[in-house]
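Novice: Take a look and give me a structure for this.
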Amino acid sequence: MTTGWAVREDHDRADAERYRELLAAARSAFEELGYGATTIAEVTRRAGASRATFYVYFASKEQVFAVLAEQVRDRFTRAQDLTGIDADDVDAVLRRTIETTLEVTVEHMALMAVLNHQAVADPEIRDLWVEIQREAVHRTATYVAQQARAGRVHPVADPESLGLMGAGMNDRYAPLVVNGTIEIDAAVEEMHRIWMACLGR
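Specialist: Below is the predicted model of the structure:
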């Protein structure tokens, strides 16, 4: 029985590794070639896998792209997780979430560009991408509103508008970080200073 479980676990690990390899190959292809020019053949070539293997894990190119988009959503959700930090320490919360969300934007900038482009033509991708963006802004706005009600901050604008501002700063600073115009620590500091001013701190 023990041997049987060990063999099953080895298979599970191998399956998980192949799944990750296919996702990584698909992501690199989408980022380099764009959605339209990426083919299943190109993904399997990069992954060193057969077409049949691809179909064990994904039904189509559309599905693997949707999985990658969902990974972006999950990364943004984790970036705004306040576990281990005092949620009422506004300065610490903003400094941490500014840094983590900017890191996610930098890490996924190329894929997000493909998502933006594909969302124009694909209603399902558009709905998912709108959801990803709306969730991140809404979580920020909810936090600002809660802290405003508690009297810890005095927003100069509607919380939802400030959430949009934060997302916009991420989008503008990320390319500057990628091309070396500014270090990420300096970008975080500038964004934090702007946020503090906008929250009357």
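Novice: Could you use CA atoms for every contact and neighbour count after this?
Specialist: OK.
Novice: how many neighbours does A197 have?
Specialist: 12 (other C-alpha atoms under 10 Å).
Novice: Check the gap between it and D91 for me.
Specialist: Separation of A197 from D91 (C-alpha to C-alpha, to the nearest Å) stands at 11 Å.
Novice: do the same with V106
Specialist: 22 Å.
Novice: Of these two, which one has the most company?
Specialist: Counted by other C-alpha under 10 Å, V106 and D91 do not tie: V106 has more neighbours, with 20 against 14.
Novice: Please identify the buried residues of the helix or strand hosting Q118?
Specialist: Per DSSP states H and E, Q118 falls inside helix 109-121. Residues M109, A110, L111, M112, V114, L115, Q118, A119 are the ones in helix 109-121 that count as buried (16 or more other C-alpha atoms under 10 Å).
Novice: Please give the structure of this sequence too, so both can be compared:
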Amino acid sequence: MVTRTHTATSVDFRQRLLDAMTAAIDEIGYRDTTVADVVRLARTSRRTFYEHFASKESCYVALVSEANDVMIARITAAVDPAQPWSTQVRQAVEEWLACSDAERALTHSWIRDIPALGTLGRQLQRDLMEKFIDMVQSLTDRESLRARGIHRVDRQMAILLLGGLRELIASNVEDGGQATDITETAVRASIALLGP
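Specialist: The predicted structure follows:
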């Protein structure tokens, strides 16, 4: 009889490294995190790290990108298209803010650390914004909303909405508050921008 033992797959190691990067950011912050910290927390080797990521920065970019994708999926899932449009806006905003608070250290990191990455950081910000723009346009491009006078948000309006909300979150979090502290202001502003 042959007994199978579980061996970690490449995907498992990659996820362990991303989880370790998250833990390192929680513990010591991105700037002070080293590859050695990530490897230690992942309980793996430097060789394994470099099989998956070219650098600390590329690991961080992958982490932030995947966290952004999860956030977008959660926001999209939180919106019930059968609800009145103002309720849909509230659902989206509340989920975004809840996600930001749930990943507090990562939220702090994107405020402080992504701009310090230079060209890489700017490209990451643009990529993240494009995905959020697509989400907003998708959420506002529904027949049920068109019947209420709400139309698909154009790109510039989506940038205005998302940039404003992102800066409001950053300002509040940098001042020691939680993202959810701005819920009512964020909902009111979003309804005003998106309304008929």
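Novice: Looking at the buried residues of helix 109-121 of structure 1, spot the one nearest T44 of structure 1.
Specialist: Among the buried residues of helix 109-121 of structure 1, L111 lies closest to T44 of structure 1 (C-alpha to C-alpha), at 18.6 Å.
Novice: Map that closest one across to structure 2 for me.
Specialist: By TM-score structural alignment, L111 of structure 1 lines up with S109 in structure 2.
Novice: Any figure for the gap between its match and A116 of structure 2?
Specialist: 10 Å.
Novice: same question, G164 of structure 2
Specialist: 21 Å.
Novice: cool, and T7 of structure 2?
Specialist: 38 Å.
Novice: and what of S190 of structure 2?
Specialist: From S190 of structure 2 to A116 of structure 2 the distance is 29 Å (C-alpha to C-alpha).
Novice: repeat for D181 of structure 2
Specialist: 27 Å.
Novice: Find the nearest non-adjacent residue to the residue nearest the centre of structure 1, please.
Specialist: Centroid check for structure 1 by C-alpha atoms, centre = their mean gives V72 as the closest residue, at 3.2 Å. Spatial nearest neighbour of V72 of structure 1, excluding adjacent residues (C-alpha to C-alpha, 6 or more residues apart in numbering): H108 at 7.2 Å.
Novice: burial count for the one you found?
Specialist: 18.
Novice: Can you verify my assumption that it contacts R73?
Specialist: No. Using C-alpha atoms under 8 Å as the test, H108 of structure 1 is too far from R73 to be in contact (10.6 Å).
Novice: by contact count, what packs against the lengthiest helix in structure 1?
Specialist: Counting by DSSP state H, the longest helix found in structure 1 is helix 2-33. Applying 3 or more C-alpha pairs under 8 Å, 6 or more residues apart in numbering; DSSP states H and E, one finds that helix 2-33 of structure 1 contacts helix 40-47, helix 61-79, helix 109-121.
Novice: So which bits of that helix are buried?
Specialist: Under the neighbour-count criterion of 16+ other C-alpha under 10 Å, helix 2-33 of structure 1 has 18-19, 21-31 buried.
Novice: Which strands and helices lie in contact with the helix or strand where E124 of structure 1 lies?
Specialist: Taking DSSP H and E as the criterion, E124 of structure 1 maps to helix 123-149. Under the contact criterion of 3+ C-alpha pairs under 8 Å, 6+ apart, helix 123-149 of structure 1 touches helix 61-79, helix 109-121, helix 159-178.
Novice: Trace Y60 of structure 2 over to structure 1, please.
Specialist: Using TM-score structural alignment, Y60 of structure 2 sits opposite F65 in structure 1.
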